[in-house]
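A.B. asks: would you be able to build a 3D model of this:
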Amino acid sequence: MNSEQIFYIIIAIVSGQFIFEQWLDFLNHKHVSSVIPKELEGIYDEQQYKKQQDYKKANYSFGLLSDLISFLIMLAMLALGGFDLIHQWVIALSGSVIVQSLLFFGIIGLGSSIISLPFSIYGTFVIEERFGFNTTTPKIFIMDMLKSMLLSVIIGGPIMALVIWLYTIAGGYFWLYAWLVISGFTIFMTMFYTSVILPMFNKQTPLEEGDLRSAIEAFSDEAGFQLDNVYVMDGSKRSTKANAFFSGLGNRKRIVLYDTLIKDLSTEEIVAVLAHEIGHYKLKHTLWGTIIGVVQMGIILFIFGLVVGNPLLSQALGVAEPSFHIGLLVFGILYSPVSFVTGLFMTVLSRKNEYAADAYATRFGLGKALIGGLKTISSNALSNLTPHPLYVFFHYSHPPLLQRIRAINAFVNKK
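C.D. replies: Here you go, the predicted structure:
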């Protein structure tokens, strides 16, 4: 195989992914049911259902346009030698491999941010605003963007620099040392994200004393779960949509409830949602997700370590001499079909875990309350009640509402 063949494989992969994703989106867009399944009756009235369909159509059209522009820009960069041009710029600015790679990905990241900015603005302040979801102010929007860029520089930059440095000195053991570094960072973020990173964007306050906290503590005692950290996050500063999540490991575990969730749901429904999140912890979903992620990263780095120095990777994009950043870019594209398959496995596993966490909450007699909470969350978010099965299979990390309700009811009936 020569560099020209690799180039055409790259074009085929990028094009194939775009066509496949647009096909799935189109199937989902056209999959409209005028009849709401019996289990979902009452979630939407006629006016709300029309609003949900309009929201779905608006997001489809907007997504199609943004995806098409991104795809055309990527093709142009590949076909017209855009990545080689950036490579020539960075090697002219510095003779250091580390600095060259940081500048290369910094320029690409900045360019990507500039291109995506109008779409982010339109999605937030036009579509989300039109359907009553947006509560983000221009100031918050700008500050979020600047903070994200700053985090990329002060966290992503040093980690990438360390990985590249290991590549220059470690030889065949590069992948192993890089794996240890990235795994350590992954575990650190799993444990400390909500206490270190998240506060830069959202305020979290301990859940105050009252009926809700008492109900939560009573359930925790019944479930044998030591509950030290339950926080309320000001999600309402950006959106009216509600959520809750569990993060951390060991004594760093933390449950976070959006303030919008507390506003929209009854006490019993909130306890049911929290029981679902505790179920993820008790069933070790968070732990296994971290372990699987670390193992997958080790495999990826091992394969990358074998091929990164191959001159054909760089030559495929018009760069004569092997380069770490060009090699990484080409490898990322060539590996994407494999990544797609492993990502699909993780998506299927995630849906399985969601069913298991629902069943965990249902064991404590909270099935009816959980269904009520899920219905309210879905209704307030204008969720699609009847997505296309293929779209669900490839994209949904959570089962659709109808399948979750049927699974909960089936579990209740088996008891």
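
A.B. asks: C-alpha only now, for contacts and for neighbours.
C.D. replies: Noted.

A.B. asks: make sure I have this right: Tyr231 is in a strand.
C.D. replies: Yes: under DSSP: H, G, I helix; E, B strand; the rest coil, Tyr231 sits within a strand.

A.B. asks: what is the neighbour count of it?
C.D. replies: For Tyr231, the count of nearby residues is 20 (other C-alpha atoms under 10 Å).

A.B. asks: check contacts around it.
C.D. replies: Gln204, Thr205, Pro206, Leu207, Arg254, Ile255, Val256, Leu257 (C-alpha atoms under 8 Å, 6 or more residues apart in numbering).

A.B. asks: and for Lys284?
C.D. replies: Contacts for Lys284 were tallied using C-alpha under 8 Å, 6+ apart; there are none.

A.B. asks: thinking again about what came up before, which one among the contacts of Tyr231 gets closest to Ile187?
C.D. replies: Using C-alpha to C-alpha, Arg254 comes nearest to Ile187 of those, at 14.9 Å.

A.B. asks: with adjacent residues omitted, what lies nearest to the closest one?
C.D. replies: Once flanking residues are discounted, Arg254 sits nearest to Asn229: 5.0 Å by C-alpha to C-alpha, 6 or more residues apart in numbering.

A.B. asks: one more, so I can put them side by side:
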Amino acid sequence: MTVALFFIDMIKGLVLSLILGIPFLWGLLWLMEQMGTYWWVWAWIATVVFSLFIQLLYPTLIAPLFNKFEPIENPQIQSKIMALANRCHFKLGGIFVMDGSKRSGHGNAYFTGFGGNKRIVFYDTLINSLTPDEVEAVLAHELGHYKLKHIIKMLVVGVLLALIQFAILGYLKEQPWFYSGLGVSPSMQPTLANAQALLLFFMVMPLFTFFVTPLSSIFSRKHEFEADDFAAQNSNKADLITALVKMYEDNASTLTPDPVYSKIFYSHPPAFERITHLQSAGRGDVAHSAEEGLVIASFGQHALVRLSAEVQIPCTQKGKKNAVVTGDWVQVEVDGEQGQIVTILPRRNLFYRSDLFKQKSFAANIDQIFYVVACEPYFDVDLLGRAAIAAESAHINFVIILNKSDLTPLLPLARERLAQYVLWYPLVQTTTQITALSLQQQFSTLLEGQTTLLLG
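C.D. replies: As a prediction, the model looks like this:
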């Protein structure tokens, strides 16, 4: 971190504290003065609402003031993330990389927000130091916190503790010994007296709540072990172990801290304990049975997937939504000579046909469409137009192939019927009378490096 960035952060933090903190503090003092004996209940409610409001704002409005957040662009990491999210039945709200390297070399990943605003954030230092498999394992750990409801549990505990604290403050505020014991005299002016009580209480509270720290650490470490177990079941535990070691090293954390100190103050188990726990966990090699392949034929919930030039396997699709179509790139869990499609990878485009009653998708990731018509038999211009419109909507190149152009008497009529289309789309004439080699030579330039859908 540069000196300039240090002071910029400090100024931003101060301004943000003033903008958010002063209105909240003013409201708290107003409640203490106006709401009678049970003001502390109202103050607790206001604090909870304010905290949730900050949690809602933090991912999209507050955090970006200090750091830059960008979606993960590595396609290998993206495919692994999508496969993992599908296995865990997790709706992705956003997975981002944060430029943490501009402040330190520490690596971290965290879960933030709630509802439709939830997101997972990786430090760029972490992405740069871990392999895609290790990133997947770390993400599985973070998803474990969400799926096991650790965030909600800690939120509930925090809300209840805040209620207890405000109840105690409500009692102490009226006790003369509270002020005299701290060597001060209570103010006679109500607003100042409330501010005085609030300030004194939060100054001395850490001294009397120290015993809560070990309990908080115990529950936090328990959650970390549970999230590790979840990751071991949904990714590869060996990758998580190597990722943990790298993270502890990058963060300059000791691998063997004092056991008493760590049990009191550490929110995360020491590396040795986590690694030992993971080594005794289940196999957790689900992710390594998943392979990427191309759908070369699809029919309902069944598909034929090409995993390599030599390997094609029949697959079924998990779930009924977003059926696979020919041209989809998918993640497949292979079991012997069959597989199960667990994830459809992001599509560049989707080609579909529709009528008044329904819409049906049947090809994806298409570069161009060859729409084949012939001088004979008679072709339907309306169907040609509908195909052209569908191609335009999916941003797919459209080429018209006119076959049997050797039928000289019929060629002018066919070209006349195509006149309005050749103004916008290329027209290639061919004939069934040429050899296969000549046909290949005619179309080789158009087909090279392109995924082409043949219609007509």
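
A.B. asks: quick one: TM-score?
C.D. replies: Put the two chains on top of each other and the TM-score (TM-score structural alignment, normalised by the length of structure 1) is 0.65; 280 aligned residues with a C-alpha RMSD of 1.8 Å.

A.B. asks: circling back to that earlier point, run a quick neighbour tally on the alignment partner in structure 2 of the residue nearest to Arg254 of structure 1.
C.D. replies: When structure 2 is aligned by TM-score structural alignment, Asn229 of structure 1 is paired with Gly94. Close neighbours of Gly94 of structure 2, defined as other C-alpha under 10 Å, add up to 14.

A.B. asks: swap in Ile114 of structure 1?
C.D. replies: Ile114 of structure 1 has 11 neighbours, counted by other C-alpha under 10 Å.

A.B. asks: what lines up with Met346 of structure 1 in structure 2?
C.D. replies: In structure 2, Met346 of structure 1 lands on Ser216 (TM-score structural alignment).

A.B. asks: centre of the chain to whichever helix or strand its match is part of, how far?
C.D. replies: Ser216 of structure 2 belongs to helix 212-234 when elements are defined using DSSP states H and E. Remark: helix 212-234 of structure 2 is offset 22 Å from the chain centroid, using C-alpha atoms, centre = their mean, to the nearest Å.

A.B. asks: ok, average deviation of it from structure 1?
C.D. replies: Following the fit onto structure 1, the mean deviation recorded for helix 212-234 of structure 2 is 0.9 Å by mean C-alpha distance after the TM-score superposition for structure 1.

A.B. asks: neighbouring contacts of that helix?
C.D. replies: Counting by C-alpha under 8 Å, 6+ apart, 84, 87-88, 137-138, 140-145, 148, 150, 237, 240, 263-269, 274, 277-278, 281-287 sit against helix 212-234 of structure 2.

A.B. asks: okay, and the helix or strand containing Lys51 of structure 1 goes to which residues in structure 2?
C.D. replies: Element membership for Lys51 of structure 1 (DSSP H and E) is helix 46-79. With TM-score structural alignment applied, helix 46-79 of structure 1 matches no range in structure 2.

A.B. asks: elements contacting that helix?
C.D. replies: The contact analysis (3 or more C-alpha pairs under 8 Å, 6 or more residues apart in numbering; DSSP states H and E) places helix 46-79 of structure 1 against helix 3-30.

A.B. asks: which residue lines up with Ile300 of structure 1 in structure 2?
C.D. replies: Mapped onto structure 2 by TM-score structural alignment, Ile300 of structure 1 lines up with Gln165.

A.B. asks: hmm, back to that, what angle sits between whatever helix or strand comes next after the helix holding Lys51 of structure 1 and helix 46-79?
C.D. replies: As assigned by DSSP H and E, the chain's next helix or strand after helix 46-79 of structure 1 is helix 82-93. Orientation check (axes from the mean of the first three to the mean of the last three C-alpha atoms, to 10 degrees): helix 82-93 of structure 1 against helix 46-79 gives 60 degrees.
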